[in-house]
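K.L.:
starting from these lines, generate the structure:
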Amino acid sequence: MIDSYSFLRPWLFCLDPERAHNLTLSNMDRAYRWGLLERFVTQPAPDPRTICGITFPNPIGLAAGLDKDGKHIDALGALGFGFLEIGTVTPRPQPGNPKPRMFRLPEAQALINRMGFNNDGVDACVARVRRSRYWQNAGVVGLNIGKNASTPIEDAASDYVLAMKAVYEIASYITVNISSPNTQNLRALQGEEMLRSLLGSLDVAREELSDRFGVRKPLFLKIAPDLDVADINLIADLLLEFGLDAIIATNTTVSRTAVANLEHGNEAGGLSGAPVRAASTEVIKTLKARLGNDLPIIGVGGILSGQDAQEKVSAGASLVQIYSGLIYRGPDLVSECVSALRK
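P.N.:
Sure thing, here's the model as predicted:
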């Protein structure tokens, strides 16, 4: 197991967060190529879970956002995750929002980002996934899709359909991201009229793709933690109506209640890490009460320990994903969470 992260983290935290992020992933790639990751990272014992027709080697996944372009799949897969979610990818390449656009709040074990779906475009990402050993060896890779910033919100469905068509053949599952706070008006897609229209368009496209490829790929939706109970229940009902396969709860929050007095606490963007834990868990509980066992829930938000992962599962999640916890805890967090859920 990598004990050196506690030594490296203070040095990394002296760097600009986005630079540290990219540097860490690049060095992980080198360590993977040299055989060091497999040598020093303890792989969790298998704990398979079959959900939506997919057998996940264990219930701990990487949340979307950490590897937006699929550039680091093999190195991340070597950390012991049961599945990886890549993206968010958009039909066309885009640079995202101006820098700086990522901020640490160490006192709160939190991050704020306003990256804005910066990515090389869906075609480049698909090519990288195909080249990865992890995917070639049947690793579970979800593709998270979004719309380009330049696409008007009323035309968003066309972008999602384009992206779904591009990733369909290679994705283990596809996640529709309508909950990032960093693309203007994107969260409006969580409203009934726009969501109904979007899901209808995706349903038609998926039927065509299922016929073409001879397989019906699972389709997930990722929602925000800032919805009220009525909105959550409405979304749950629409997912059942349009035959989606799972829901991911939740994305980052726009609330600043827990961090308003901290340095960078009022930066624009989505807040992740420990402050979003309770809110995301409450969304999971509300979804579970509405959906029962009709639709699996994937829990994400504020998981920094095995106990936090257990909390999501106790609330109703079948799988969990981590991102900010990896920044603060390092790779040890993966095996800790797998062990906690096995117990």
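
K.L.:
hey, let's count contacts and neighbours off CA atoms from now on
P.N.:
Fine.

K.L.:
you'd agree Asn144 is in a strand?
P.N.:
Yes: assessed with DSSP: H, G, I helix; E, B strand; the rest coil, Asn144 lies in a strand.

K.L.:
quick one, helices of the chain?
P.N.:
5-12, 17-33, 36-40, 73-77, 122-131, 133-136, 156-167, 192-213, 229-241, 277-291, 306-315, 324-329, 332-342 (DSSP state H).

K.L.:
report the angle between the longest one and helix 156-167.
P.N.:
In terms of direction (axes from the mean of the first three to the mean of the last three CA atoms, to 10 degrees), helix 192-213 departs from helix 156-167 by 30 degrees.

K.L.:
one more, so I can put them side by side:
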Amino acid sequence: MYSLLFRHVLTRFDPESAHHAAMAVIRTLGARPFSWVTRAVTAPAPEQQVHALGLTFPSPFGVAAGFDKNAVAVRGLDALGFGHIEIGTVTAIPQDGNPKPRLFRLVEDRAVINRMGFNNAGADAAAGRLRALRRRRPRAVIGVNIGKSRVLAVEDAVDDYVASATLLAPLADYLAVNVSSPNTPGLRGLQAVETLAPLLRAVRAAAGATPLLVKIAPDLPDEEITAISRMAVAEGLAGIIAHNTTIARDGLRTDPAVVEDAGAGGLSGAPLKQRSLEVLSVVRAAVPADFCVIAVGGVETAHDVQERLDAGATLVQGYTAFLYRGPLWARQINRGLRAL
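P.N.:
Predicted structure coming up:
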């Protein structure tokens, strides 16, 4: 039913406009009495709980950063059955992001190209919404993904991340440092161990007792992924999120002219599946067994989630397949995991 609606109706809308419309529906589902009805058919089973980062996740499957940049739909996503919701990316300074159009569907590949550019209302606005959410005690775990403000030079990145961490860490169940988006100039350069280590050290001090993770890019050579993983352990981080979108365009079925017209940006969705498994394997081999690894990239089905868990992921995230699978995607994943 949803696939027909998507192909014949939703694809006629600009992707970003369609996303905003979907967010409005999800926000409605998070409000009473709609949330009571929604939870009745989507709630994960008690045996699907995962204990990690000193927290209890209702399900191993959560929604990745980028879907809810401003913490406006957490209650709805919670009601839809996601075990955790990672909001953001949030920057210390509000920003509009890159010029539109900046979000493109590759339907044949079940993929998306985005160059959003960390469009968000800023850390102060996110903090206000998180305070209100905490009073309502959502079931799902809430992570906060933070990034560098575009107007600041890379040389000022440490203070910028620390400002966000100081404000948001007390309101987050965990904090994720995003140094891997391809859509902010110079950001990925922060992944070099010699620059990343002091950044993470400063953010970890600002985060206090809140678990801190770092999100890496899939385009790094395996040896650099190993080095970052070992550094994360040495610096006392709680985990790694593997991984962000890719700048690669290999193996796509979509007409190359369409891909070229979409232009620069990060590719997400089904084409990342194999690289996601490879990166997960590299990270897991470099960190202790009890170190939290969140796998993301190319996840569409319960089988995909279970494959990541079997490969050593502690938790799994998805985003792009939400567009192609519809609002009951988390329910499908949770029920599918129980059946495997």
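
K.L.:
ok so, going back, make CSV out of the helices of structure 1 and add mean neighbour count.
P.N.:
CSV is the format used below for the helices of structure 1 (neighbours: other CA atoms under 10 Å):
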stretch, mean neighbour count
helix 5-12, 13
helix 17-33, 16
helix 36-40, 16
helix 73-77, 23
helix 122-131, 19
helix 133-136, 16
helix 156-167, 21
helix 192-213, 16
helix 229-241, 16
helix 277-291, 21
helix 306-315, 20
helix 324-329, 21
helix 332-342, 20
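
K.L.:
what's around the nearest residue to Lys273 of structure 2 once chain neighbours are set aside, how many residues?
P.N.:
Excluding its sequence neighbours, the residue lying closest to Lys273 of structure 2 (CA to CA, 6 or more residues apart in numbering) is Gly298, at 4.0 Å. The number of residues packed around Gly298 of structure 2, counting by other CA atoms under 10 Å, is 26.

K.L.:
please name the residues that touch Gly298 of structure 2.
P.N.:
268-274, 276, 318 (CA atoms under 8 Å, 6 or more residues apart in numbering).

K.L.:
hmm, which two among those are most spread apart?
P.N.:
Pairwise distances across these (CA to CA) peak at 14.7 Å, for the pair Gln274 and Gly318.

K.L.:
tell me the contacts of the residue most central in space within structure 2?
P.N.:
Among the residues of structure 2, the one closest to the centroid is Ala64, at 2.3 Å (CA atoms, centre = their mean). With contacts defined as CA under 8 Å, 6+ apart, Ala64 of structure 2 is in contact with 85-87, 296, 317-319.

K.L.:
what do you get if the cut-off is 10 Å, keeping everything else the same?
P.N.:
Residues near Ala64 of structure 2 by CA atoms under 10 Å, 6 or more residues apart in numbering: 84-89, 143, 145, 241, 244, 294-297, 316-320.

K.L.:
could you do Pro138 of structure 2 as well?
P.N.:
Applying CA under 10 Å, 6+ apart, one finds that Pro138 of structure 2 lies in contact with 74-76, 78-79, 84.

K.L.:
quick one: the residues you listed as JSON lines, columns for distance to Arg134 of structure 2 too.
P.N.:
Output for the contacts of Pro138 of structure 2, formatted as JSON lines (distance: CA to CA, whole Å):
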{"residue": "Val74", "distance to Arg134 of structure 2": "11"}
{"residue": "Arg75", "distance to Arg134 of structure 2": "11"}
{"residue": "Gly76", "distance to Arg134 of structure 2": "15"}
{"residue": "Asp78", "distance to Arg134 of structure 2": "13"}
{"residue": "Ala79", "distance to Arg134 of structure 2": "15"}
{"residue": "His84", "distance to Arg134 of structure 2": "14"}
